[in-house]
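Peer 1: kindly return the folded structure for what I paste below:
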Amino acid sequence: MNVFKRISIASVCACLFISCATEDKNPVVINKPIVKKITEPFRYHKAIEVKPGLTLDIVSWGRGSNSVGGYLVLRSDSTHLNYRSLTGELDGRIVDAWDMDLDSDGNPELYIQSKGEGEGSYLSMYIYEYNESGSNQQIRFPELGSTLRKGYKGSDSVYVKDGKLMREFPLYSTGDSASKATGEIRKLEYSLRSNSLNVKEVQKIQD
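Peer 2: Predicted coordinates:
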């Protein structure tokens, strides 16, 4: 093989290498998931499928303030073509909503959890029990008594565990103006009987 042939082969190989390297450097386009934005005055939306054909849509709205507003619950029973709604005033902003049958009576309850703005982020709960026809009854979320409220400054955590409604919050010292965290956490359990919520302290644990 003469020199010219060697140079030609080397040139072709170099061109192929550069071409492959160039192609490898081309950016890979990844399609990002489309996030649906809620337009004003709406702030929150969650759809809960209670069972096939029965869906609850929870919506919050408001203008001019993030600390107050309103909420709307739309009940769509497409199986029986029964559509109902309810509305109420909202304190704070909705952070979660879920359904469960806490008293195991066959009529599910809807729980809407909201928290206030600023330090403490105090808890508010809006609870409704629905029957088969679509009628609802509001269940009052009980306030903390003097004993359970001692050392309370908000920052609640609400969750469901083993079919039970649980609530935890950190405790603060009450004997001085600084009101520092003690490192303890109060844990409460809620039970539902005859459309009335009852609360008891399960334990007070060290954080």
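Peer 1: from here on, contacts and neighbour counts on C-alpha atoms
Peer 2: Will do.
Peer 1: next one: residue 39 from residue 75, what distance?
Peer 2: From residue 39 across to residue 75, the span is 21 Å (CA to CA, to the nearest Å).
Peer 1: residue 100 now?
Peer 2: For residue 100, the distance to residue 75 - CA to CA - is 15 Å.
Peer 1: before we move on, back to that, and residue 39 and residue 75? Which one has more around it.
Peer 2: residue 75 (22 against 9; other CA atoms under 10 Å).
Peer 1: here's the other one to compare against:
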Amino acid sequence: MIIKYNLQRFLLLIGILCCFACTEEKIKEVRMETENIEKNPFPFYKNIEVKPGFYFEVLSWGKGVDSIGGYQILMSDSANNNFKSTAVERKGIITDAWNMDLDNDGNPELYIQLLSKKNVSDLNVFEYSGGRFNKINFPSLSVNQKKSYSGNDKFFQKNGDLFRSFPVKDSLKIVNKTYQYKLSGNSFYTNDVK
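Peer 2: All right, here's what the predicted structure looks like:
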């Protein structure tokens, strides 16, 4: 009887240990999945420092199709204890974001670059002014510019100016066409760079 009783206790103890062993492994798996999510929860994230204590954070989100979703702009002005945000729907994949003050009015502008098609880039521009994010419409290409346009454009900054460059077919050879963008009164205008 004592042997049977000891055998039952031993088997019960083994069963309990097996339960704890199985549960512990599942907890490790869940922790690992959570750690992977916490490392990169957003497809795009960039922290942009305008000046010490004044930051913009741009982050995108969306499940399923990469090119459809939204993005958030978070403003942190810790010196003035001021925090704002805006959410925007997006059609395209965010590839870059940066800060400029192209019109030199003292209000920072955020430029969010999107890949809207396989090889076509576009910009969303927001000026932070008066405690609000104001959208500035970035001009689409003119009819004349579209004639030779085939994508693969690149936006870049040089000496505080904004440029857009893309390859065009000129007679028998391919050359890069470059345009400079100026901002005045929250309206863009374009110059052809020779």
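Peer 1: residues contacting the closest residue to residue 82 of the first structure other than its chain neighbours?
Peer 2: Distances taken as CA to CA, 6 or more residues apart in numbering place residue 76 nearest to residue 82 of the first structure, at 6.4 Å, with adjacent residues excluded. Residue 76 of the first structure is in contact with 53-56, 82-84, counting by CA atoms under 8 Å, 6 or more residues apart in numbering.
Peer 1: tell me where the longest strand sits in the second structure.
Peer 2: As assigned by DSSP state E, the longest strand anywhere in the second structure is strand 173-184.
Peer 1: please state the offset of that strand from the chain centre?
Peer 2: Offset of strand 173-184 of the second structure from its chain centre (CA atoms, centre = their mean, to the nearest Å): 24 Å.
Peer 1: what's the mean distance for it versus the first structure?
Peer 2: Strand 173-184 of the second structure, aligned to the first structure and superposed, deviates on average by 0.9 Å (mean CA distance after the TM-score superposition for the first structure).
Peer 1: now the element after that strand, going C-ward?
Peer 2: Once the chain leaves strand 173-184 of the second structure, the next helix or strand it forms, by DSSP states H and E, is strand 187-193.
Peer 1: where does that following strand end up in the first structure?
Peer 2: Using TM-score structural alignment, strand 187-193 of the second structure lines up with residues 196-202 of the first structure.
Peer 1: and the contacts of stretch 56-71 of the second structure?
Peer 2: Applying CA under 8 Å, 6+ apart, the external contacts of stretch 56-71 of the second structure come out as 42-50, 72-76, 87-94, 97, 116.
Peer 1: start to end distance for it?
Peer 2: 13 Å.
Peer 1: ok, now stretch 185-201 of the first structure?
Peer 2: End-to-end for stretch 185-201 of the first structure, by CA to CA: 11 Å.
Peer 1: do the same with stretch 110-125 of the second structure
Peer 2: Taking CA to CA as the criterion, the two ends of stretch 110-125 of the second structure lie 6 Å apart.
Peer 1: over to stretch 33-49 of the second structure?
Peer 2: Start-to-end, stretch 33-49 of the second structure (CA to CA) is 31 Å.
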